[in-house]
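1. Sequence plus predicted model, see below.
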Amino acid sequence: MAGGLFALLDDIAVLAKAAAASVDDVGAAASRASVKAAGVIVDDTAVTPRYVEGLSPARELPIIKKIAIGSLRNKLLFILPAAILLSQFFPVALTPLLMLGGTYLCFEGVEKIWERLAGHGETDADAAHERGEVADEDSITSGAIRTDFILSAEIMVISLNEVADEPFVSRAIILVVVALAITLLVYGVVALIVKMDDVGLHLSERDSQTSRSIGRGLLAAMPRLLSTLSVVGVAAMIWVGGHILLVGLDDLGLHAPYSWVHHAEEAVHDATGALGGVFGWLTNTVGSAILGLIVGSIVVAVMHVIPRRGAAREH
């Protein structure tokens, strides 16, 4: 009897170890997949605070909560099932889909640069605030969720591509973990960012000189942080989109662009000694960004510049 009990306990221990290893594997795979989508995650984090600019501070967190719920719904109810089924029954479509998403990222990044240069980068909330109107929260929320759908789809497809060799159930679990973790991360950071000015204002009104100094520092830093996030987000979109296109072209048999960048990366790596890894990565990033700028500029020209010039000639 005792022997049977010990055997049972031993079996339970083995199962527990296997389960723990499985959890570790899922966590590691989810982490690896999320890192690959880092550029899009940064952009998602940088874009969202713009949607609550011009709103009452009391409405900022409720709006962000609505957008976060919509984002999670996008990922779990629409994007994840479609991506999983596609990877299971038509995996050859993953590379073209990734490249389509990469092209969109390049377009979105270059479009933001073009809008900034042309003076068209104003959000609905900004415009309403300038006119002295109350922004339509439902319109802002639905617009943010639509934008998030594109970014979420790209995040999930990039993540799926990293775990495409996993079994079906593991793939699904990993993507659920990625969806939950990324949504919590992005919108947790966004909530922190948009409320930091309130924290700074509160601290600046306290009696303590130290608190007032910290508060004034936060109030001064937040516009710069948002501006920096916006620039980083645009750069990340162009770089990540270009890199996706580089790898996708190589996978589809057009090896030249990837080879050029890869050879340049190796040459810089070998020539820079101890810092070879850093400078090699930067070389790859610059090469990817150049391709991203080229592709994005072509799409922006087709979508915006050429139609506007045609309309101007007609008038």
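-> That came through fine.

2. hey, let's count contacts and neighbours off CA atoms from now on
-> Noted.

3. Which parts of this structure are helices?
-> For the chain, helices defined by DSSP state H occupy the ranges 2-36, 38-47, 57-73, 80-89, 94-118, 124-130, 137-162, 168-204, 209-251, 256-271, 276-300, 306-314.

4. Mean neighbour count, those helices: which tops it?
-> Among those, the stretch with the highest mean neighbour count (mean count of other CA atoms under 10 Å) is helix 38-47, at a mean of 22.

5. Could you tell me the angle between that helix and helix 168-204?
-> 40 degrees (axes from the mean of the first three to the mean of the last three CA atoms, to 10 degrees).

6. Report all helices and strands that helix 38-47 contacts.
-> Contact partners of helix 38-47 among helices and strands, from 3 or more CA pairs under 8 Å, 6 or more residues apart in numbering; DSSP states H and E: helix 137-162, helix 168-204, helix 209-251.

7. I'd like those helices as JSON lines, with distance to V305 appended.
-> As requested, those are arranged in JSON lines below (distance: least, CA to CA, whole Å):
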{"stretch": "helix 137-162", "distance to V305": "22"}
{"stretch": "helix 168-204", "distance to V305": "33"}
{"stretch": "helix 209-251", "distance to V305": "19"}
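
8. quick one: which of those is nearest T45?
-> helix 168-204 (5.3 Å; CA to CA).

9. any idea of the angle that closest one forms with helix 80-89?
-> In this structure, helix 168-204 runs at an angle of 150 degrees to helix 80-89, with the same axes, to 10 degrees as the basis.

10. next one: helix 168-204 to chain centre, how far?
-> The gap between the average C-alpha position of helix 168-204 and the chain average comes to 12 Å, counting by CA atoms, centre = their mean, to the nearest Å.

11. helices or strands next to that helix in the packing?
-> helix 2-36, helix 38-47, helix 57-73, helix 80-89, helix 137-162, helix 209-251.

12. relative orientation of the last one and helix 2-36 in degrees?
-> In this case it means helix 209-251. For the pair helix 209-251 and helix 2-36, the angle between their directions (the same axes, to 10 degrees) equals 90 degrees.

13. Second structure follows, compare the two:
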Amino acid sequence: MASGFFALLDDISALVKVSAASLDDVPAQIAKTTGKVSGIVIDDTAVTPKYVVGLDPSRELSIIYRIAKKSLINKLFILSPAALVLGYFAPWAITPILMLGGAYLCFEGYEKVHGMFSKHPEVTAETEQLKTITPEELEQERVAGAVRTDIILSAEIMAIAYSQVTDQPLTNQIAVMLAVAVFITVAVYGFVGLIVKADDIGVHLAQDKFHPGTQKFGRGLVKFMPHFLNLLSYVGTAAMLWVGAEIIAHGIPFTAHLLHELEVSLAHLPIVAWLAKALSCALGGLLIGFVVEKLVHVAKKLFGKGKQEQAA
């Protein structure tokens, strides 16, 4: 009995050692996974500030907190478990789902680029409509819209995170997924909170009670933030196209091979290789987004026509 008990303890000890050794790799896996989703993180960070524009400044941090809380809940309790379950029962579905998400990112990126070069006469009508709702209702709409956008980007983040640990033990998969969910959410919405309150910080530092150098910095910060937000919007759009197209490219052997060959051919110039790959993916993302936009337009016309026929 005693020998059997000690043998069991030895087995448990060996299992713990193996698990500990496996978990030692988790920080490296988290770092690798975070790097893979950096493009989507940039886009998420760039998109969110627009949801507090025009609202009461005293409500900005509260609104961001509400969006961040919902984002974290979605990642931890819906998207991460869904990715793990899907990866266990239908691992073949991960790549197609990633590619669909990539197509959506390209579509959104194309819409933003198209919007930069198009006039929108309907803006006046939308503005008039917004005047008829209360600030509380507008805030609820903004939060709901932000959450809808975030859940799509978060789904891409968690799917990519899972795709990086499919060959790892289940404990590592869970640890990496949860760590990425928490880290990404805190990083994105912490930075967004800093961005939206930066002008308030600048106004505070520009007060006469501070040193002239501090006042000058505060005034410069206030003037700089609108330009920074515009730049962030452009960077987010570029990242959306780049990441979306790269996801799709890696799901197709031929295009994955082309990207690999491009990187290998410019391996002696790492920065040039990165720029060439990013530019190629961004241009490809524009093309994919254009095609998806046309398909969506045709689908809307057919769907609308079908509804009209049913109503008749």
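-> Thanks, I have the structure now. Fair warning: this is a prediction, and the values are worked out from it, not measured in the lab.

14. Would you report the TM-score computed for these chains?
-> These two chains, once laid on top of each other, score a TM-score of 0.83 by TM-score structural alignment, normalised by the length of the second structure; 286 aligned residues with a CA RMSD of 2.9 Å.

15. on that earlier part again, do you know which of the helices and strands packed on helix 168-204 of the first structure lies nearest V190 of the first structure?
-> Closest among these, once you apply CA to CA, is helix 38-47, at 6.1 Å.

16. And the contacts of that closest one?
-> Contacts of helix 38-47 of the first structure from elsewhere in the structure, counted by CA atoms under 8 Å, 6 or more residues apart in numbering, are 148, 151, 154-155, 182, 186-187, 189-190, 226, 229-230, 232-234, 236-237, 239-240.

17. ok, now with 7 Å
-> 151, 155, 186, 190, 229-230, 233-234, 236-237, 240 (CA atoms under 7 Å, 6 or more residues apart in numbering).

18. Could you single out the nearest of those to R171 of the first structure?
-> Checking the contacts of helix 38-47 of the first structure against R171 of the first structure with CA to CA, the nearest one is I155 at 14.5 Å.

19. In the second structure, what range does stretch 278-292 of the first structure match?
-> On the second structure, the counterpart of stretch 278-292 of the first structure by TM-score structural alignment is residues 271-285.

20. what's the mean deviation for that stretch versus the first structure?
-> Once the two models are superposed, stretch 271-285 of the second structure sits on average 1.7 Å from its counterpart in the first structure (mean CA distance after the TM-score superposition for the first structure).

21. Pull the most distant pair out of the contacts of helix 38-47 of the first structure.
-> Within the contacts of helix 38-47 of the first structure, two members stand farthest from each other by CA to CA: V190 and V240, at 21.2 Å.

22. Save the contacts of helix 38-47 of the first structure as CSV, and put in distance to A18 of the first structure too.
-> Converted to CSV, the contacts of helix 38-47 of the first structure look like this (distance: CA to CA, whole Å):
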residue, distance to A18 of the first structure
L151, 35
I155, 29
V186, 32
V190, 37
L229, 42
S230, 44
G233, 40
V234, 43
A236, 38
M237, 39
V240, 36
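
23. ok, of those residues, which one's closest to G27 of the first structure?
-> Using CA to CA, the shortest approach to G27 of the first structure within the contacts of helix 38-47 of the first structure belongs to I155, at 16.7 Å.

24. residues touching the corresponding residue of the second structure for the closest one, list them.
-> When the second structure is aligned by TM-score structural alignment, I155 of the first structure is paired with I157. The neighbourhood of I157 of the second structure, defined by CA under 7 Å, 6+ apart, consists of 37, 40.

25. before we move on, what about the one 4 residues further on?
-> The neighbours of A161 of the second structure, taking CA under 7 Å, 6+ apart as the test, are 33, 177.

26. What's the separation between the match of I155 of the first structure and A179 of the second structure?
-> 12 Å (CA to CA, to the nearest Å).

27. repeat for H268 of the second structure
-> Separation of H268 of the second structure from A179 of the second structure (CA to CA) stands at 34 Å.

28. now I63 of the second structure
-> Between I63 of the second structure and A179 of the second structure the distance is 24 Å, computed by CA to CA.

29. give me the number of residues near P91 of the second structure?
-> The burial metric for P91 of the second structure, expressed as a neighbour count using other CA atoms under 10 Å, is 14.

30. I'd like to know how far it sits from V182 of the second structure.
-> The span separating P91 of the second structure from V182 of the second structure equals 24 Å under the rule CA to CA.

31. A37 of the first structure touches M156, doesn't it?
-> No. A37 of the first structure is beyond contact range of M156, at 8.1 Å (criterion: CA atoms under 7 Å).

32. which residues do the two both contact?
-> With contacts defined as CA under 7 Å, 6+ apart, no residue is adjacent to both A37 of the first structure and M156.

33. follow-up on the earlier one: tell me the one among the contacts of helix 38-47 of the first structure nearest to G54 of the first structure.
-> The shortest gap between G54 of the first structure and any of the contacts of helix 38-47 of the first structure belongs to V190, at 15.6 Å (CA to CA).

34. Matching the closest one against the second structure, which residue comes up?
-> So V190 of the first structure corresponds to V192, using TM-score structural alignment.

35. what does A264 of the first structure give?
-> Under the pairing rule here (TM-score structural alignment), the equivalent of A264 of the first structure within the second structure is L262.

36. cool, and V234 of the first structure?
-> Superposed on the second structure with TM-score structural alignment, V234 of the first structure falls opposite T237.

37. Around the corresponding residue of the first structure for Q168 of the second structure, how many other residues sit close by?
-> With TM-score structural alignment defining the correspondence, Q168 of the second structure maps onto E166 in the first structure. As a burial measure, E166 of the first structure scores 14 neighbours (other CA under 10 Å).

38. again with T134 of the second structure
-> Other residues within reach of T134 of the second structure by the criterion other CA under 10 Å amount to 10.

39. Distance-wise, check it relative to P57 of the second structure.
-> Taking CA to CA as the criterion, T134 of the second structure is separated from P57 of the second structure by 16 Å.

40. And E261 of the second structure, by the same measure?
-> Using CA to CA, E261 of the second structure is found at 50 Å from P57 of the second structure.

41. go on, I73 of the second structure?
-> Note on I73 of the second structure: its distance to P57 of the second structure, by CA to CA, is 25 Å.

42. again with A311 of the second structure
-> In this structure, A311 of the second structure and P57 of the second structure are separated by 46 Å, where distance is defined by CA to CA.
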